[in-house]
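Trainee: Following is a predicted model, sequence given first.
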Amino acid sequence: MEAFGITISSRYGRFDELIELLLFAQAAAEAAVAHYVKEAFYDSQSCTCSFELDRTVILGSEIEMTLRSCAHNTVSQFVWFDQCCGVAIEEDG
């Protein structure tokens, strides 16, 4: 499935995961950074989303921070530059 130019998928096609991915894609599009995201995949087994970003996205850049903010505001748990992020992780910490 594609939303706002981003390929989105859920391992088992879970409704709640697809909604989060759609919300992320919409937020990224509204922030004019969706074209930096190639794919967003929700692994239903690990309950974690991963993103394939354009190679020009660099950790700490304005684009990266905008994308991370979009993810943080829409996705429950995700891997970002090899670090687990999200509501479930931060509440435990």
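Mentor: Now that the structure is in, tell me what you want to look at. Computed from a prediction, not measured in an experiment: that's the story for all the values here.
Trainee: C-alpha from now on. contacts and neighbour counts both.
Mentor: Will do.
Trainee: Can you list the buried residues in whichever helix in the chain runs longest?
Mentor: If you go by DSSP state H, the chain has its longest helix at helix 15-30. Going by neighbour count (16 or more other Cα atoms under 10 Å), the buried part of helix 15-30 is 17-18, 20-29.
Trainee: Out of these, give me the two with the largest separation.
Mentor: E17 and A29 (18.4 Å; Cα to Cα).
Trainee: Could I get the full set of strands for this protein?
Mentor: Applying DSSP state E to the chain gives strands spanning 2-3, 6-10, 37-43, 48-53, 77-80, 83-86.
Trainee: Reformat these into CSV and put distance to L67 and mean neighbour count next to each item.
Mentor: Output for the strands of the chain, formatted as CSV (distance: least, Cα to Cα, whole Å; neighbours: other Cα atoms under 10 Å):
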stretch, distance to L67, mean neighbour count
strand 2-3, 15, 14
strand 6-10, 13, 21
strand 37-43, 9, 20
strand 48-53, 10, 19
strand 77-80, 10, 20
strand 83-86, 13, 15
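Trainee: Take this one as well and set it beside the first:
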Amino acid sequence: MDSKDKLKELAEQLKALEADDRFVDDRNLWLRNEDTVDKLYPGLNTLAHEVLIKQGKPNGFSMAVLEKLGFKIGPGETDSFGWLSGIIYTSKGKYVYG
């Protein structure tokens, strides 16, 4: 799967997560703390990592595409070198990747 296909797949999984009635709309939830998210969407973390990180840095192009679709993306933990993890903000909560 090339990077364009991976970006499309990530967007589709995020849209599916937002439409999933098994999760309440709570932007303050930490979704990675919920085992069910990773069980229901097993490739989500891998896709986010592959699509949103390029050569060890945030991939601005992919982030811009997802932000146009309504998914804000920002840093999680950081250090003096930059991001250690990222967060995808969805209507169902915050999804940590990286």
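Mentor: Sure, I can see it. Just so it is clear, the structure is predicted and the values come from calculations on it, not from any experiment.
Trainee: Quick TM-score on the pair, please.
Mentor: Here the TM-score for the pair of chains, by TM-score structural alignment, normalised by the length of structure 1, is 0.30; 49 aligned residues with a Cα RMSD of 4.0 Å.
Trainee: Could you tell me the angle between the longest helix of structure 1 and strand 48-53?
Mentor: Helix 15-30 of structure 1 and strand 48-53 are oriented at 30 degrees to each other (axes from the mean of the first three to the mean of the last three Cα atoms, to 10 degrees).
Trainee: residues near K68 of structure 2, how many?
Mentor: Neighbours of K68 of structure 2 under the rule other Cα atoms under 10 Å: 9.
Trainee: got the contact list for it?
Mentor: Listed by Cα atoms under 8 Å, 6 or more residues apart in numbering, K68 of structure 2 has no contact partners.
Trainee: Which stretches in structure 2 count as strands?
Mentor: Going by DSSP E, structure 2 shows strands at 53-54, 57-58, 72-75, 78-79, 82-83, 86-90, 93-97.
Trainee: Include mean neighbour count when you put those into JSON lines, please.
Mentor: Formatted as JSON lines, these follow (neighbours: other Cα atoms under 10 Å):
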{"stretch": "strand 53-54", "mean neighbour count": "16"}
{"stretch": "strand 57-58", "mean neighbour count": "16"}
{"stretch": "strand 72-75", "mean neighbour count": "16"}
{"stretch": "strand 78-79", "mean neighbour count": "9"}
{"stretch": "strand 82-83", "mean neighbour count": "14"}
{"stretch": "strand 86-90", "mean neighbour count": "22"}
{"stretch": "strand 93-97", "mean neighbour count": "22"}
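Trainee: among these, which is nearest K15 of structure 2?
Mentor: K15 of structure 2 sits nearest to strand 86-90 of all the strands of structure 2, at 8.9 Å, using Cα to Cα.
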